[in-house]
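K.L.:
attaching a predicted model along with its sequence, questions to come.
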Amino acid sequence: MDALKECTYCGKRVNRECADTREALMCSPVNRKMYRGAATAPKTTSDGGSTSYYKLPEGAKDLQDVIEAKNMNFAIGNIFKACYRLGEKDGTSADYDLNKIIFFAQREKARRTKCASS
């Protein structure tokens, strides 16, 4: 078994690296959802109106501020940016952005499945 390492996300001491993460974040069998992009905040119940998860973070001036405030990992951040700019980036089409969204969504789903099963 590996020695305990400090998680770069939360600082807790954990026993192994989370599978296939770009930031080499850690998670343990007890804390499988410590990796970035997991349910890091409590779930918010919707009453049909505007809810807190749609509000911009305090001081957010661009997408990177939102990505960081929501603790999005590399894949989720790329999906978010591609959705926002869909078809507007010079030299790319909406189909390019849609393919990018699908590619990163499939990778993120596979990563989460792999991490949850290990």
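P.N.:
Cool, got the structure.

K.L.:
for the rest of this, base every contact and every neighbour count on C-alpha atoms.
P.N.:
Will do.

K.L.:
next up, identify which helix or strand Arg107 is on.
P.N.:
Arg107 is part of helix 94-117 when elements are defined by DSSP states H and E.

K.L.:
A further structure is provided below for comparison with the first:
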Amino acid sequence: QSDPYPNALNTIMVKFAVNFDVDQGAVHEIQISGLSSYATPSNSNLSILESSSPMMPAAFESKGSWDATYGTLTVKLKGSLKQCAVYSLTFNVTNSPFGNDYSESRIYLRFQGVDTTRFL
């Protein structure tokens, strides 16, 4: 996070890698949870900036769905995820009036046709 202070615009960067290839046909989106204590209202058009290493075609849509109630961000895949590649998603949210301490986030893969999620 870029700024933990009350009411501040906070740039969040989530970096992760997968330990197996993830086909877009099997996994249609990821969900990042553990993003609590933000004042940004829920919306389905939160801008997402993506980068990956090594440089690869974009794997994610440029907009995500922010759920302020549960502190989750859901981002749809538009390509496959490659084993050992490092993906980085950056987005902006506004802190609550009480500020925001660092919290541990979790990333879940949401498989096509499956009602449960898998922790990454």
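P.N.:
Structure's in. What do you need? Please read all numbers here as calculations on a predicted model, not as lab measurements.

K.L.:
can you calculate the TM-score here?
P.N.:
After superposition, the two chains reach a TM-score of 0.22 (TM-score structural alignment, normalised by the length of structure 1), with 49 aligned residues with a CA RMSD of 5.0 Å.

K.L.:
may I see the buried residues of the helix holding Arg107 of structure 1?
P.N.:
Neighbour-count burial for helix 94-117 of structure 1 flags Asp97, Lys100, Ile101, Phe104, Ala105, Glu108, Arg111, Arg112, Cys115, Ala116 (criterion: 16 or more other CA atoms under 10 Å).

K.L.:
adding distance to Ala69 of structure 1, write those residues out as JSON lines.
P.N.:
Putting the buried residues of helix 94-117 of structure 1 into JSON lines (distance: CA to CA, whole Å) gives the following:
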{"residue": "Asp97", "distance to Ala69 of structure 1": "23"}
{"residue": "Lys100", "distance to Ala69 of structure 1": "23"}
{"residue": "Ile101", "distance to Ala69 of structure 1": "21"}
{"residue": "Phe104", "distance to Ala69 of structure 1": "20"}
{"residue": "Ala105", "distance to Ala69 of structure 1": "20"}
{"residue": "Glu108", "distance to Ala69 of structure 1": "19"}
{"residue": "Arg111", "distance to Ala69 of structure 1": "22"}
{"residue": "Arg112", "distance to Ala69 of structure 1": "20"}
{"residue": "Cys115", "distance to Ala69 of structure 1": "23"}
{"residue": "Ala116", "distance to Ala69 of structure 1": "24"}
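
K.L.:
wait, Met13 of structure 2 touches Thr90, no?
P.N.:
Yes. Between Met13 of structure 2 and Thr90 a contact is recorded at 4.4 Å, counting by CA atoms under 8 Å.

K.L.:
packing partners of the strand or helix carrying Leu73 of structure 2?
P.N.:
Using DSSP H and E, Leu73 of structure 2 falls within strand 72-77. Applying 3 or more CA pairs under 8 Å, 6 or more residues apart in numbering; DSSP states H and E, one finds that strand 72-77 of structure 2 makes contact with strand 27-33, strand 60-67.

K.L.:
what angle separates the shortest one from strand 60-67?
P.N.:
Orientation of strand 27-33 of structure 2 against strand 60-67 (axes from the mean of the first three to the mean of the last three CA atoms, to 10 degrees) gives an angle of 50 degrees.

K.L.:
contacting residues around the next helix or strand after strand 27-33 of structure 2?
P.N.:
Later in the chain than strand 27-33 of structure 2, the nearest helix or strand by DSSP H and E is strand 43-47. Residues outside strand 43-47 of structure 2 that contact it (CA atoms under 8 Å, 6 or more residues apart in numbering) are Ser62, Lys63, Gly64, Ser65, Trp66, Asp67, Phe91, Asn92.
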